[in-house]
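Trainee: Quick one, what's the 3D model for this:
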Amino acid sequence: MLAKNLDVAAKQIRLYTLKELRALGFGHFGGSLSIVEALAVIYGKHLAVDPEKPEDANRDYFVLSKGHGGPALYATLFLKGFFAEEELYTLNQNGTRLPSHPDRNLTPGVEMTTGSLGQGISVAGGIAFGNMLAGRENYTYAIVGDGEPNEGQCWEAFQFIGHHRLDRMIVLIDDNKKQLDGLTADIIDPLDLEWKMQAFGFHTSKVDGSSTQVIDEAIQTAKRTSGKPHAIVLDTVKGQGVTHIEEKADNHHLRPDDADWQAIDGAILALENDLEGVAQ
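Mentor: Next up is the predicted model:
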């Protein structure tokens, strides 16, 4: 069960993200770990969703537009009760319901199939727009990668969301400074994402993406502010919470060597020890 204490929830998500990737033997470590705190806050406190009634018309929606962060989302969905722990360890295996990138036709709790960057945020905007037209008060949350706005489709979606003043839409941008091929600043410099989102008609803020407290405060502020959609730029580190992975240059997708596994196993053990006996 996902803990009510958000810091504990983040430790749980990080632990099971590492454990499922450990079972697979490779995968998207960096971008999964950098969104752990955001997922802990969204699913641990704000997202109105019930695994017993996943199609409830009044539920909130979450879209992981940066689909390569799927392992962290799967760990979160397991902790929220959408499926059993043993299913986590089928990640990306033949016959699994947990493919490398989320698939709404396979995975309980997944609202949108993502992986082709830019498509997730576009559909999330459509979900928010549809709920507005229907007079519903659902919130729609989306996490976008900082390399993902290399895709023009993202900016078309942001323009649509801003134009329609979808003030029950909260976009979180995972600004971990890296993408598949290197530093975002070297590939296509994103410049000031906070300013750019403001220019597209969003209420914007930039916060420490490793702090559940400040992410929670930013979401609460967004919910108190009406008339515009909301963008929260998360200042994160790729591989967040596991120092060895944070320090690796090529930490987007890892096929760990012996030294990597030693560090990963050490992080798993440390998290298990931290969580042992903790009131959740």
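Trainee: going forward, measure contacts between C-alpha atoms and count neighbours the same way
Mentor: Noted.
Trainee: which residues touch the closest residue in space to residue 154 that isn't next to it in sequence?
Mentor: Nearest residue to residue 154, sequence neighbours excluded (CA to CA, 6 or more residues apart in numbering): residue 118, at 4.9 Å. By CA atoms under 8 Å, 6 or more residues apart in numbering, the contact list for residue 118 reads 65, 148, 149, 151, 152, 153, 154.
Trainee: ok, of the residues you listed, which come out buried?
Mentor: With neighbours counted by 16 or more other CA atoms under 10 Å, those contain buried members at 65, 148, 149, 153, 154.
Trainee: Most widely separated two among those residues?
Mentor: 65 and 153 (11.8 Å; CA to CA).
Trainee: Find residues that contact each of the two.
Mentor: With CA under 8 Å, 6+ apart as the test, residue 65 and residue 153 both reach 118, 119.
Trainee: how deep is residue 135 tucked in, by neighbour count?
Mentor: Neighbour count for residue 135, taken as other CA atoms under 10 Å: 9.
Trainee: ignore the last one, residue 275
Mentor: Residue 275 has 16 nearby residues by other CA under 10 Å.
Trainee: Let's compare: structure for the following, please.
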Amino acid sequence: MENEDLSRHAVHVRQNIVKMVTLAQSGHPGGSLSIVDMLQVLYFDTMRLDPKRPHWPDRDRFVLSKGHTVPALYATLAERGFFPEEELWHLRQCGAMLQGNPDMNTTPGIDMTTGSLGQGLSAANGMALTAKLDRKDWRVYVIAGDGEIEEGQIWEAAMSAAQYKLDNLTLFIDHNGLQIDGATEDVMDVMPIADKFRAFCWNVLEIDGHDYDAIKGALAVAKTTKGKPTAIIAQTIKGKGISFMENVVSWHGKAPTKEECRQALAELGGES
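Mentor: Next up, the predicted model:
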């Protein structure tokens, strides 16, 4: 897909993230906005999938390990045609399909239920190993947060992925530098991320997580890398696209007011 089309989808997805979190008065806008561009490349340019057949056995799989940023995934799935956009306006409501974390049992297009941080990569390892054992060519993609990789299970999973040579596995690290309690370097310094994954025998790429050509290029390299999994360290901006949210830690898990929503939508070029 052309970059201008990806950008158009990204703008619409960001608008819908703001609207759905505002309507719910609950959710995590900051980290949702930072992963939007990676999701557009995955779902519109890279992954093999069929929205009409969400359980198609030969599809590529995606695991949102940082499950609290699921508004970005829900908005992307709606944009891709997995379910009607109207479902977004019921986010986090009792009995609604779209809850605060992904649920593979209720939502078309969700391949893994996540929420407890640090567990998504382990689940993705299992999927990727299954494909290897069954001699299937589908691939597995994961997005984890840079705060999330403070979890020890991530590194156990990283070691296992290298041990089993899961070259059909690609992990994005959403490196926006902020987590719920502040900067990652202050809470629990995760740097140097790239060197740590290299030490765990991964193929490691470092990119601008908002540059479509860079994302596409990194995914192309991952597909041709044999014998080891790929980690893509994506430098991103928390709250990307909205001036008063960008790089502001308080927007990790705070819903906009109606006035803030209007301002955000105006900045994104939508209804004000």
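Trainee: TM-score for this pair?
Mentor: Here the TM-score for the pair of chains, by TM-score structural alignment, normalised by the length of structure 2, is 0.94; 269 aligned residues with a CA RMSD of 1.6 Å.
Trainee: if we can go back for a sec, wait, which of the contacts of residue 118 of structure 1 is closest to residue 194 of structure 1?
Mentor: residue 149 (12.9 Å).
Trainee: I figured the closest one hits residue 155, correct?
Mentor: Yes: at 7.0 Å, residue 149 of structure 1 and residue 155 qualify as touching, with contact defined as CA atoms under 8 Å.
Trainee: Specify the local secondary structure of residue 142 of structure 1.
Mentor: With DSSP: H, G, I helix; E, B strand; the rest coil as the basis, residue 142 of structure 1 sits in strand.
Trainee: can you tell me how far it sits from residue 95 of structure 1?
Mentor: Distance of residue 142 of structure 1 to residue 95 of structure 1, given as CA to CA, to the nearest Å: 27 Å.
Trainee: Quick check: residue 256 of structure 2 touching residue 20?
Mentor: No: with contact defined as CA under 8 Å, residue 256 of structure 2 does not count as touching residue 20 (10.1 Å).
Trainee: So what does residue 236 of structure 2 match up with in structure 1?
Mentor: Taking TM-score structural alignment, the alignment pairs residue 236 of structure 2 with residue 236 from structure 1.
Trainee: Could you measure from its match over to residue 5 of structure 1?
Mentor: 21 Å.
Trainee: Now do the helices in structure 1.
Mentor: For structure 1, the helices defined by DSSP state H occupy 6-24, 29-33, 36-41, 70-79, 85-88, 119-133, 152-163, 184-187, 193-199, 212-224, 243-246, 258-275.
Trainee: what's the closest of those to residue 52 of structure 1?
Mentor: Closest of the helices of structure 1 to residue 52 of structure 1 is helix 70-79, at 12.4 Å (criterion: CA to CA).
Trainee: how far away is residue 155 of structure 1 from residue 68 of structure 1?
Mentor: 20 Å.
Trainee: Looking at those two, which is more packed in?
Mentor: Comparing residue 155 of structure 1 with residue 68 by other CA under 10 Å, the one with more neighbours is residue 68, at 25 against 18.
Trainee: That one touches residue 98, doesn't it?
Mentor: No: in this structure residue 68 of structure 1 lies outside contact range of residue 98 using CA under 8 Å: 12.0 Å.
Trainee: Just give the closest residue to the counterpart of residue 138 of structure 2 in structure 1, not the sequence neighbours.
Mentor: Matched to structure 1 by TM-score structural alignment, residue 138 of structure 2 sits across from residue 138. Take residue 138 of structure 1 and drop its neighbours on the chain: the residue closest to it by CA to CA, 6+ apart is residue 60, 5.0 Å away.
Trainee: I'd like the distance from the one you found to residue 260 of structure 1, if you could.
Mentor: 38 Å.
Trainee: okay, these two: which has more neighbours?
Mentor: residue 60 (19 against 15).
Trainee: residues contacting the more buried one?
Mentor: 47, 48, 49, 138, 139, 140, 141.
Trainee: List the ones among these that fall in strands.
Mentor: In this view, the contacts of residue 60 of structure 1 that belong to strands under DSSP state E are 140, 141.
Trainee: What is the nearest of the contacts of residue 60 of structure 1 to residue 178 of structure 1?
Mentor: residue 141 (22.2 Å).
Trainee: what's the distance between that closest one and residue 171 of structure 1?
Mentor: Residue 141 of structure 1 is 6 Å from residue 171 of structure 1, where distance means CA to CA.
Trainee: Quick check: the aligned residue for residue 128 of structure 2 in structure 1?
Mentor: So, by TM-score structural alignment, residue 128 of structure 2 is matched to residue 128.
Trainee: Spit out the contact partners of its match.
Mentor: 138, 139, 140, 166, 168, 169.
Trainee: Turn those residues into TSV, including distance to residue 132 of structure 1 and neighbour count.
Mentor: Below are the contacts of residue 128 of structure 1 laid out as TSV (distance: CA to CA, whole Å; neighbours: other CA atoms under 10 Å):
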residue	distance to residue 132 of structure 1	neighbour count
138	8	19
139	10	23
140	11	24
166	8	25
168	8	25
169	10	27
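Trainee: between these, which is nearest residue 207 of structure 1?
Mentor: residue 169 (17.7 Å).
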